[in-house]
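> My questions are about this predicted structure, shown below with the sequence.
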Amino acid sequence: MFCGIVAGDVPSVKVAEDATTFAFMDINPASDGHLLVVPKRHSKDLFEIPADDLAAVTLTAQRVAKAAAREFGADGVNLLNCCGADAWQSVFHFHLHVIPRYTDKSKDGLTLPWAPVPGDVDTITELGGRLEKALN
C-alpha cells in the first residue's frame, strides 16, 4: 500500500517529499496531525531498511515533527516504529509514525498499553551484558 502511495497510485494527503522520503497524513490518526514518513525505496521493516534510508526517514520525521508541533500547538511528539506483527506492525513497508501529543485529550486519543514498572536488576544486567557481547 505505501509503495502505491509513493508512486501516486493510491491517494494520500502529502505533507513532504524529497528524493528519498515521503511524508503523508495517517488515515487512522491517533491524534490531530498524526502522519507517517516512509522511504521511497521499499523496505519491509527496521531489520531490512538500509542505513542511509533509515537516516533520511529519521531526519524527515524530525523536520515534520518540529513543524507539526509549531503549526498545531502540540505539547509533545511521539515517533513510533513497529517491527513485526507481534510488535503491532500492520503495513509491511518501513514507516515512522509522527504523532503530535496534546494535553487537550479532545485532540489526542492515543493511550499506550505499557505502564512502566521497575524491572529486576539482575535480569536487566544479564540481558545488557549479552547484548553488549553480541554487538562486539
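Here it is on my side, so go on. Residues are numbered from 1 along each chain as shown.
> contacts and neighbour counts: CA atoms only from here.
Fine.
> ok, which stretches of the protein are helices?
Under the criterion DSSP state H, helices of the chain are mapped to 2-7, 51-72, 121-135.
> who wins for proximity to Phe22 among those?
helix 2-7 (6.6 Å; CA to CA).
> and that closest one, which residues are buried?
2-3, 5-6 (16 or more other CA atoms under 10 Å).
> Redo the helices of the chain as a markdown table? Include distance to Leu35.
Formatted as a markdown table, those follow (distance: least, CA to CA, whole Å):
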| stretch | distance to Leu35 |
| --- | --- |
| helix 2-7 | 13 |
| helix 51-72 | 9 |
| helix 121-135 | 33 |
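> so which of those helices comes closest to Val15?
helix 51-72 (8.2 Å).
> Structure two is appended below for comparative analysis:
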Amino acid sequence: MSGHDVPLTLSRSEAVVTILVGCTAVDGVLRAEEAGRLNDVLSSTRWVFGTGVEAAGVTKRALRLITEHGLPAVLRACVKAIPSDLHATTFALATDLILADGRLGDRENAFIDRLQSTLQIDGDLARKIVDVLLIKNRASGRPDP
C-alpha cells in the first residue's frame, strides 16, 4: 500500500512517537543505545502522552503505519498533528535518538535533513541542535568524520 491510498490521521502523541520510532531504526539497525534512549524518552516525556495513553500501543501503531504507508507519507501526517511550537522540540528529541550511539551515518543524516525540512526547522537552529547533540552523545561512540 502506498502512502497516498489512505489519509493518515494521528493524535499529537501518536505523531511524536511515530517520528521517534521512525528515527531510531533509520539506519536499518535498532542499536541497544537507541532502543534504550527511546524507552527513556517515552517514559519521561509527559507532554507527549498526557494521561491514559499506553506507550507500547502507540509504538506498535507507529511501526505499522511506517510499514504500511512509508516514511515520507507518515512524516507528512505527523507534522500536521504536531503544533508548530513543538516542531523544534520534536526535531531535537528525534535527533537525540538518532545520535544516541554517537554516530551520524548517511541514512541518519538524510533522515535528519528530511525531518528538518518537513518540520520547517530553520537551518541555523537545526545545525545548533545537531552540534549540541553530537557533543552530548560523543561518549557513546565516535562521530563519523
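Cool, the structure landed. From a predicted model like this one, the values you see are computed outputs, not experimental measurements.
> Once they're superposed, tell me the TM-score.
Once superposed, the chains reach a TM-score of 0.29 (TM-score structural alignment, normalised by the length of structure 1), with 74 aligned residues with a CA RMSD of 5.5 Å.
> So which of the helices of structure 1 is nearest Ile99 of structure 1?
Of all the helices of structure 1, helix 51-72 comes closest under CA to CA, at 7.9 Å.
> Show me what that closest one is packed up against.
strand 21-25, strand 35-39, strand 76-80, strand 96-101 (3 or more CA pairs under 8 Å, 6 or more residues apart in numbering; DSSP states H and E).
> For those strands, could you give me TSV that also reports distance to Leu131 of structure 1?
Below are the helices and strands packed on helix 51-72 of structure 1 laid out as TSV (distance: least, CA to CA, whole Å):
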stretch	distance to Leu131 of structure 1
strand 21-25	31
strand 35-39	28
strand 76-80	22
strand 96-101	25
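> Go through these and pick out the most buried.
Among these, ranked by average contacts under mean count of other CA atoms under 10 Å, first place goes to strand 35-39 (a mean of 28).
> Run the angle between that one and strand 76-80 for me.
Here the directions of strand 35-39 of structure 1 and strand 76-80 differ by 40 degrees (axes from the mean of the first three to the mean of the last three CA atoms, to 10 degrees).
> And strand 35-39 of structure 1, what does it pack against?
Secondary-structure packing of strand 35-39 of structure 1 (3+ CA pairs under 8 Å, 6+ apart): strand 21-25, helix 51-72, strand 96-101.
> Tell me which other helices or strands the last one touches.
The elements that strand 96-101 of structure 1 packs onto, with contact taken as 3+ CA pairs under 8 Å, 6+ apart, are strand 35-39, helix 51-72, strand 76-80.
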